[in-house]
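**Student:** quick one, structure for this:
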Amino acid sequence: MDRDRPIGVFDSGVGGLSILRALRAELPGEDFVYFSDAGHAPYGEKGEEFVSNRSLAIAVDLLEQHRIKGLVVACNTATAAAVHLLRARHTHLPVVGVEPALKPAASLTKTRHVAVLATRGTLSSAKFKALQDSLREHAQFSLVPCDGLAAAIEADDGPQVRALCLRYTRDVCCFGTKPGEIDTLVLGCTHYPFAAEVFRELLGPDVQLVETGEPVARQTRRLLEGQALLNPSGSGAVRFHTSGDPGALRTAAARWLSL
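**Tutor:** Model (predicted):
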């Protein structure tokens, strides 16, 4: 496979731009194709079969139309529903998924109490439950399904984003660094890092925010290196495609990636 080919990245909307941001920082010589499935968003409030079918269709399109050399599933819900199917169907293709950063959070927390904000689709998945079960001895996890937050971030609705962040952080008690308090917050949807400033304002500087972009970028590098597919001298170009509003995607990329 040609190392000059781009890496495909997809999400249900603009949330995956947080993963793309980390990928571009880790792999500045790589070219990317980013697909936003905004015409079918949000994934987190749809059924697993729907999300799986969309993920498989997008992968085929990225392979056939853009000849990608690797695929990053930049969506927690799509990873939980379909990453195993993608790997089984495209055995030649390096496929990287994302998952809420419970492992890093468990290693960071001092109070051994972590809150996880994510979509219902992610929190109800077998993949997430297995991850949580594997870490029960290391930390207590308070799970908060955040209906509507990804959509509000997608729409760039600042007042609604703030109202929902306030509502969902109040659903768990209490944040702080004292014994029994929650000192670590996992942003378990790729959209949520774009609300990080709001969370910091609400929770203060002592609560640690944990997201998944950097670990995903490092894993992508490892897989590409393993197959001799790294391109250290490319242009770093990004092509954007969407099933939704192209203007909205361009605006989001300009805002969050300076593109």
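
**Student:** CA only for contacts and neighbour counts going forward, please
**Tutor:** Will do.

**Student:** quick one: buried residues of the strand or helix carrying R54?
**Tutor:** Assigning secondary structure by DSSP states H and E places R54 in helix 48-66. Applying a neighbour-count criterion of 16 or more other CA atoms under 10 Å, one finds 48, 51-52, 54-56, 58-59, 62-63, 66 buried in helix 48-66.

**Student:** with distance to A139 added, can I get those in a markdown table?
**Tutor:** Shown next, in a markdown table, are the buried residues of helix 48-66 (distance: CA to CA, whole Å):
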| residue | distance to A139 |
| --- | --- |
| E48 | 28 |
| V51 | 30 |
| S52 | 31 |
| R54 | 34 |
| S55 | 32 |
| L56 | 35 |
| I58 | 36 |
| A59 | 36 |
| L62 | 39 |
| L63 | 40 |
| H66 | 43 |
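
**Student:** about what we covered before: so what does the helix holding R54 touch, helix or strand wise?
**Tutor:** Contact here means 3 or more CA pairs under 8 Å, 6 or more residues apart in numbering; DSSP states H and E; on that basis helix 48-66 packs against helix 76-89.

**Student:** residues in contact with whichever helix or strand comes after the helix holding R54?
**Tutor:** Note on helix 48-66: by DSSP H and E, the next helix or strand toward the C-terminus is strand 70-73. With CA atoms under 8 Å, 6 or more residues apart in numbering as the test, strand 70-73 has contacts from 6-11, 59, 79, 83, 93-98, 220, 224.

**Student:** please give me the structure for this one as well, since I'd like to look at both together:
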Amino acid sequence: MASLAPVGVFDSGVGGLSVLRDLRRLMPAEDLIYYADSAHCPYGGQPNAAIQARAVAITEELLAAGCKMIVVACNTATIAAVEHLRANYPVPFVGMEPAVKPACAMTRTGVVGVLATGAALGGEKFHRLLAQHAAGVRVITQPCPGLVECVEAGDLKGAFVDELVKRYVQPLARARADVIVLGCTHYPFLRDAIQAVAGAQVQLIDTGEAVARQARRVLEREELLNPSAADGGLEWRTSGDKAALAPIVRSLLA
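**Tutor:** Okay, the predicted model is just below:
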């Protein structure tokens, strides 16, 4: 039965595990295959054609494994590749979108900060979001080179991480941003460090739960939701060193 097939999830590395946590919570019966493209991480700064080529290669591997749907758990890959994937492959794809709309609705100071990769911030999709939802709101965008690499190494705390977070978050706090969008799937793993710099009064939002809800809606619409009462399994793959990555994956999913 098609409903018993697994759901594929991929990211440039381990960041998409933040989305996978929400998928497991909202769709506990689904078998999941997670692909971390660690050998090519980070995607930020790479040409769109290169990112799209990786998305195609990973999609074909996940389809060969029998996946019934694929979640592109990476903002940069979504911008570069999701429309191409939808046009060329027969399964549903669910992508990421920075939470600009809810952030602009939530702000009381009229200032919203967005932490993301340079590629995500420069994409046409992001500018469409601003045009549609940010009227009357000052949106401050902040590229964050180095944060993805910290999460990939499992470094979520410490002086180096704290210094990077301060560099990127303090300008948003000084500008009175009261909502900060975590616009990369890696950044929720640094939530504590970001909150400490931003202040307790600042709301941090990401789109992991919204993506999981959308994935469930799509499976229900297509009559592909797994009917099992048992918890689904998790298989993970990587283009990098699986043995080296294993303890980081375990710690992030703990």
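
**Student:** let's see which of the contacts of strand 70-73 of structure 1 end up in strands.
**Tutor:** Among the contacts of strand 70-73 of structure 1, the residues falling in strands (DSSP state E) are 7-11, 95-96.

**Student:** which of the residues you listed are buried, as a PyMOL select command?
**Tutor:** Those of those that count as buried under 16+ other CA under 10 Å are selected in PyMOL with:
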select buried, resi 7+8+9+10+11+95+96
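
**Student:** R108 of structure 2 pairs with which position in structure 1?
**Tutor:** Using TM-score structural alignment to pair residues, one finds that R108 of structure 2 aligns to K110 in structure 1.

**Student:** tell me the SS of its match?
**Tutor:** coil (DSSP: H, G, I helix; E, B strand; the rest coil).

**Student:** the most centrally placed residue in structure 2 and L32 of structure 2, how far apart?
**Tutor:** With distances taken as CA atoms, centre = their mean, T185 lies nearest the centre of structure 2, 2.9 Å away. Relative to L32 of structure 2, T185 of structure 2 is positioned 17 Å away (CA to CA, to the nearest Å).

**Student:** then E222 of structure 2?
**Tutor:** Distance from E222 of structure 2 to L32 of structure 2, by CA to CA: 18 Å.

**Student:** who's more crowded, these two?
**Tutor:** Applying other CA atoms under 10 Å to E222 of structure 2 and L32 shows that L32 carries more neighbours, namely 23 against 11.

**Student:** neighbours around the nearest residue to R21 of structure 2 once chain neighbours are set aside, how many?
**Tutor:** Excluding its sequence neighbours, the residue lying closest to R21 of structure 2 (CA to CA, 6 or more residues apart in numbering) is L253, at 7.1 Å. By other CA under 10 Å, 11 other residues sit near L253 of structure 2.

**Student:** hey, where'd the strands end up in the stretch 151-259 of structure 1?
**Tutor:** 184-187, 208-210, 238-242 (DSSP state E, counting those that start in this stretch).

**Student:** in the last one, which residues are buried?
**Tutor:** Looking back up the chat, that one is strand 238-242 of structure 1. The neighbour-count check on strand 238-242 of structure 1 (16+ other CA under 10 Å) flags 238, 242 as buried.

**Student:** mean per-residue distance, it versus structure 2.
**Tutor:** By mean CA distance after the TM-score superposition for structure 1, the fitted strand 238-242 of structure 1 averages 0.3 Å away from its aligned residues in structure 2.

**Student:** what do we get in structure 1 for L234 of structure 2?
**Tutor:** With TM-score structural alignment as the criterion, L234 of structure 2 matches V238.

**Student:** contacts only, for that match.
**Tutor:** Contacts of V238 of structure 1 (CA under 8 Å, 6+ apart): 31-34.

**Student:** and L202 of structure 1, by the same measure?
**Tutor:** Neighbouring residues of L202 of structure 1 by CA under 8 Å, 6+ apart: L166.

**Student:** could you find the counterpart of it in structure 2?
**Tutor:** That one, L202 of structure 1, aligns with V197 by TM-score structural alignment.

**Student:** noted, bye for now.
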